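K.L.:
Compute the structure for the input listed below.
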Amino acid sequence: MPKHFDQAAGKVRNRTQGRRNSAPAFDSARWQARLDELLAAHHVPGAALAVLADGGIHELASGVLHTRTRVEVTTDSVFQIGSVSKGYTAALVMLLADAGKLDLDAPVVGVLPDFAVADAEATKTITPRQLLNHTSGIEGDFVSDTGRGDDCLARYVDGARNVGLTNPPGATMSYSSTAYNILGRIVEVLTGRTWDEALRELLCAPLGLEHTMTLPEEVLRFRAAMGHMGEPGEAPVPTPLWNMLPRSAGPYGGICATAADVARFARLFIDGGTAPDGTRVLSAEAVEAMLKREVEMPDQWFLGAHWGLGWGLFEWDGMRGFGHDGSTFGQLAYLRALPEAGIAVALLTNGGAAAPKVFETLCRELTAELAGVSMPEFGPAEEQLDVDPAPFVGSYRREGFLMTVTDRPAGEGVLRVKYEGADGLKGTFEPLSWNLVPVSDTPSKTVFAARRNEHDGWIPVVFYALADGSRYVHFGVRATAKSR
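P.N.:
The predicted structure follows:
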C-alpha cells in the first residue's frame, strides 16, 4: 500500500475510533417501538431494520410479510433489495480491477468484442468507469427477460445493441441499470462464472452472507416478503404475484437478502475491504476508489451529491457517507453508511407509498443519535421564489418515457410534470403527475421540489443545460433531454 494512502487511512481510523467511542449504546427496545410506530403511521405492511453500530449489527423487525396471510416479519426474513444490488456488482468489478484483469478506463469492447449500443461512436469509447459512475449515457431502463439459462446476460447484452443514449458519454450523470447489466456480463467473461456464481463465491462466501441470494428457488428456503402496492395515505394491497425481476436483471437489481446481510455488505467498505474475520476481500485502494467523488449530480439530494464507482456519495456535517436505494414490484430497500462513524442503516420494506418517509425519519434520527450528524432535509424555499416557468415548459423524452411540463394556475405551484410511458412502454402504466415548487434558481440550474399530494415526501426536479447548451431535466436521477 502506498505510504500516503496508509497515512490517510490511519487518520481516518483514528477519527473513526474517536467517534465510535463517543457514540451512545444502541437502545433496541426504543428503536423497536419507533419502527412499529412509523410503519403504522405510514401504512407500511412490514419491514426489517439492521443497524451497524458499536461494532455489531442490531436487527429489528416489524409488521407482516403479507397482509392476507398475516405471517410476521422476523429478522431472518428475506426481501428483494432491487438496485442496492448495483453496489455488489460494482464490488465484483473492482475485484477484477484489483487483480489486474480489467482496466476501468479502456473501452468495454476490449473485453466484450460484441458489445454495442445504437450509437456507433459511443460503442467504441464507453468504458467500465463510465458504466460504474452512470456517465455512459446509455438509456437506463432497458428490460429484457432472456430466460433462466446461464446465457441470460450474454443474450441481454446482445439485445442492447439497439438501445440509444440519453446524452453523449461523459456529458452528464444519468442513472443506467442497463450499464450495470453490461458490467455483470464483464464479470462473467473475466471470471468464467455466471454473475450469480461470482457473487456467491467472491463476495457472499468470504463475507459470511448466508442470507443473500439471486434465484427464487433459493428464496423459497426462507421467510420471504410479499410486495404491496397502493397510493400514498392508503393501506397497500399485495401484488398479484411474488414478482422477482428476470434473472437477466440480476446485476442491476436481482438480489434478495435480509437487512442484516445488507448491513454486513456495507461493513466491507467501513472496514476498508476486509471481512470480519480479517480476510482481505477488496484492497483498501479499491474501497477508497469506490467512495471517491467521480461525478457531481445535477440533483444533489435524491441519492447523494456525487456518484462514485457504484455508490451514491454524500456529506453530512462534514462526514462523508455512501448509500443506495432499491425498488422492485412493491418492495423498497434503503442503505446509508457513515464509514468514519462505523455506522450503517439498512431498511427493507414490503411496500407502502410512504416507505421513503419511514426510512428518512429513521435514518435522520439514528444518525443524529449515533453519529451526531444532521441529515439534510429537502423541500421548497421558505419564501416563495419568483421563477419564470416559461423556459421549462415543454416535452422531455427519453427511450420509453415522456415527461410533459406545463404551467400551473396561481396558487397551485409553479409547474406540473406528467410522467408516462412512450414508444414501446406507452400505456403500460398509469401516468403520474407532480406539482413543482421552486427551491433555488442559479444561472447553471433551477431546482424544484415535487410531490403528488400532502402524503408524499418532496423529491427534486432539476432543470439544467449541458456544455453544448442542450436543455435537460434531471428527475429520479435520470437525465432527460428537452424535445420541444
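K.L.:
Every contact and neighbour count from this point should use C-alpha atoms.
P.N.:
Will do.
K.L.:
In the chain, where's the longest helix?
P.N.:
Among the elements of the chain assigned as helix by DSSP state H, the one spanning the most residues is helix 3-22.
K.L.:
Now the second one, please; I'll put the structures next to each other:
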Amino acid sequence: MSLILVGVLPLNCSAISSDKIDNYVTDQMKQAHIKGLSIGIVKDNKIVYIKGYGNADTGKSVTGQTPFEIGSVSKSITALAVMQLKEKGLINLDTPVNKYLPWFKAYYKNQSAVITVRQLLNQNSGVPPFYDNDAKADATIEQVVKEKLNNLKLVNPPGTEFLYSNANYNILGEIVQVVSGQSYKEYIERNVFIPLEMKHSYVSKKEAMQNELAAGYRTWFGFPIKADLPYFEGNAPSGHIISCAEDMCHYLSAIMCDGKYKDISILSSEGIKTLLTPSVKTLVPMGTDADEVKYAMGWGVNFKKGKIDLIEHTGETSNYHAHAVIIPEEKVAVIEMDDVGGFITAGQIAPGALKIAINEKPSASQNVGTILLIIDMVYVIIAVLVVISAVRLRSFKKRILKSNIRFIFNMIFTLIINIILPITLVLKGPAMTGATWKALIIFSPDISLFLILVSIVLFIIGIFKSIMIFDVYSRKSKEQVQR
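P.N.:
Next comes the predicted model:
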C-alpha cells in the first residue's frame, strides 16, 4: 500500500478531485471549529487520498500519521479480534458468555438470563448503556467487567431488541483476553496492528503521547476548549483505541478486500462476511439519508431503497471524533478523525468526502456551525428570561395583589415554570435528548451545567414566589373572614 504523509495520491486524474475534497474539508472544519483533522481515502488496496489539516497542538501540523482517539470505531477492531478467535476454534458465537467468563451473570426481571457472544457483537444482549464515568480511569478491562458489568440487570430479554452499549464490547474485550491468554493490548498489537502495518496505532495513551497524539478539545457553548482528559483503559475495547488515518486506511482495506492486506490475510472472506452481515434493526441516526439502518458486528449498515448504501461507524469521545465509512459496491472507504468531541460533531465530513471521491455530490447535511449558533442563541434567550424573572421577583407581590385573575394566573405559572419544569429538567432533561446525565456530563458538560444552573435558579425563584403567593392568599382569606 502506498505510503504518503501529507498530500494526495490520485487513482487517476479524472477519478478523484483533490481540490474539491480539500475545499470541502476545510469548509467543514471552519463550520465546526475543528483545530486539527486527518482524513484518508482508500480504494481496494491503495490509498488514493490522505492529508492532515490544522495543528495537532504538539508544535507540529497534523499529518496522515498523527494519532487520534477513534472512539467507538474501536468496536469494529474488537469484533475483528473475536472473529479471528472464532476461526481458530477458540470462540463459538452462539455460546453463552459464562462459558468463557464462568463468574459472569446477568438477570432480566430478577430471572437469570443467558447472553451469547453473538448478542454482544450485535448489540441486542439487553445490556444497559455504560459510559466512561461508570468506571475508574485506571481500572483494567478485567476490573471493569468483573466489578461493573457483572450481575447486570438487563433492559430487554437477550436477543430481542437493539440497545447500544459500550458494555457489550468491554465484555468482548475480556473474553478476548481470557481465550487468547494475552492482554487485550497485546492481542490487538500482534494480530491487528503488526500484520496490517499499523505503526502509529496504540492501546495506550502514554505510548500515543510519546508519538505526538493530537490534543483533544471539548465544546463549551459552541467553542472548542482544550481538554486533557483521563484515558479509560478498561473501556479500550469499546471506545479508546488510538490510531491515525494512514493506519486506518490499511485496516479498512483489509475489511473491504475479504480480510486481505497486501499478501497477508487477517480473517477469511467468510469471517468478513459474517462481521458485516446486517442483523439487528436500529434507529436511523439524525443527519443520515438512509431509509433503514441495521447493526452488524461493530459496524452499522445503511440501506437506501432496499440496497446497502454505506457501512459505517462513528466514534465519539469527550474530546475526539472519528468516522469510518465504506461504500461496498465501489470498494472505497474513508476514515476521518479530528480533535473535537461531544454530542454535536462534524459527522458529515467523512461521507461527504467519500461521495466527492467517487464523483458524486455530498448529501445535503445540517451545517454544524449553524446548529452551534442556534444552540448558543437558545442559551442566551433562556438566560435572559431567567434573569428577567429574577429581577421581576421584587415586584411579584404587588402584581398578584392587583386582581384575583392575576393571582390565579401567577400561581399556575409559578407551579408550571418554577416547580414542575426544573424538577422535570433534572429528572428527565437528558432523556429528552436521548441521553442520560452520565452521558451528558461526559459529552456535553456545557449543556449539563446550563440545565442544572437554570433548574436551580428557577426552583429558587419558585420558592420565593410560593412564599409570596401563600402570604397573599392568607391575607385575602383573613380579609374575607373579617367581612
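K.L.:
Put one on top of the other, what's the TM-score?
P.N.:
For this chain pair, the superposition-based TM-score is 0.69 by TM-score structural alignment, normalised by the length of the second structure; 377 aligned residues with a C-alpha RMSD of 3.6 Å.
K.L.:
that older thread, could you point out which element follows the longest helix of the first structure?
P.N.:
Per DSSP states H and E, helix 3-22 of the first structure leads on to helix 28-41 as the next helix or strand towards the C-terminus.
K.L.:
contacts for that following helix?
P.N.:
With contact meaning C-alpha atoms under 8 Å, 6 or more residues apart in numbering, helix 28-41 of the first structure is reached by 45, 46, 47, 58, 60, 61, 62, 63, 358, 362.
K.L.:
if I've got this straight, the last one is in a helix?
P.N.:
Yes - applying DSSP: H, G, I helix; E, B strand; the rest coil, one finds residue 362 of the first structure inside a helix.
K.L.:
Give me the neighbour count for it.
P.N.:
For residue 362 of the first structure, the neighbour count with other C-alpha atoms under 10 Å is 19.
K.L.:
For it, give me its contacts.
P.N.:
By C-alpha under 8 Å, 6+ apart, the residues touching residue 362 of the first structure are residue 35.
K.L.:
Run a quick neighbour tally on the equivalent of residue 305 of the first structure over in the second structure.
P.N.:
Mapped onto the second structure by TM-score structural alignment, residue 305 of the first structure lines up with residue 293. Counted with other C-alpha under 10 Å, residues neighbouring residue 293 of the second structure total 24.
K.L.:
Roughly how far does residue 8 of the second structure sit from residue 40 of the second structure?
P.N.:
Note on residue 8 of the second structure: its distance to residue 40 of the second structure, by C-alpha to C-alpha, to the nearest Å, is 9 Å.
K.L.:
Those two - which one has more neighbours?
P.N.:
Legend: neighbour count by other C-alpha under 10 Å for residue 8 of the second structure and residue 40, higher for residue 40 (31 against 19).
K.L.:
Unless I misread the structure, that one falls within a strand.
P.N.:
Yes - using three-state DSSP, the secondary structure at residue 40 of the second structure is a strand.
K.L.:
which one in the first structure is aligned with it?
P.N.:
Aligned counterpart of residue 40 of the second structure in the first structure: residue 50 (TM-score structural alignment).
K.L.:
ok, the residue lying closest to that match once chain neighbours are set aside - contacts?
P.N.:
Distances taken as C-alpha to C-alpha, 6 or more residues apart in numbering place residue 59 nearest to residue 50 of the first structure, at 4.6 Å, with adjacent residues excluded. Applying C-alpha under 8 Å, 6+ apart to residue 59 of the first structure gives the contacts 48, 49, 50, 51, 75, 259, 260.
K.L.:
Residue 61 is in contact with the fifth one, correct?
P.N.:
Yes - under the criterion of C-alpha atoms under 8 Å, residue 75 of the first structure is in contact with residue 61, at a separation of 5.4 Å.
K.L.:
which neighbours do these two share?
P.N.:
Contacts common to residue 75 of the first structure and residue 61, judged by C-alpha under 8 Å, 6+ apart, are 48, 49.
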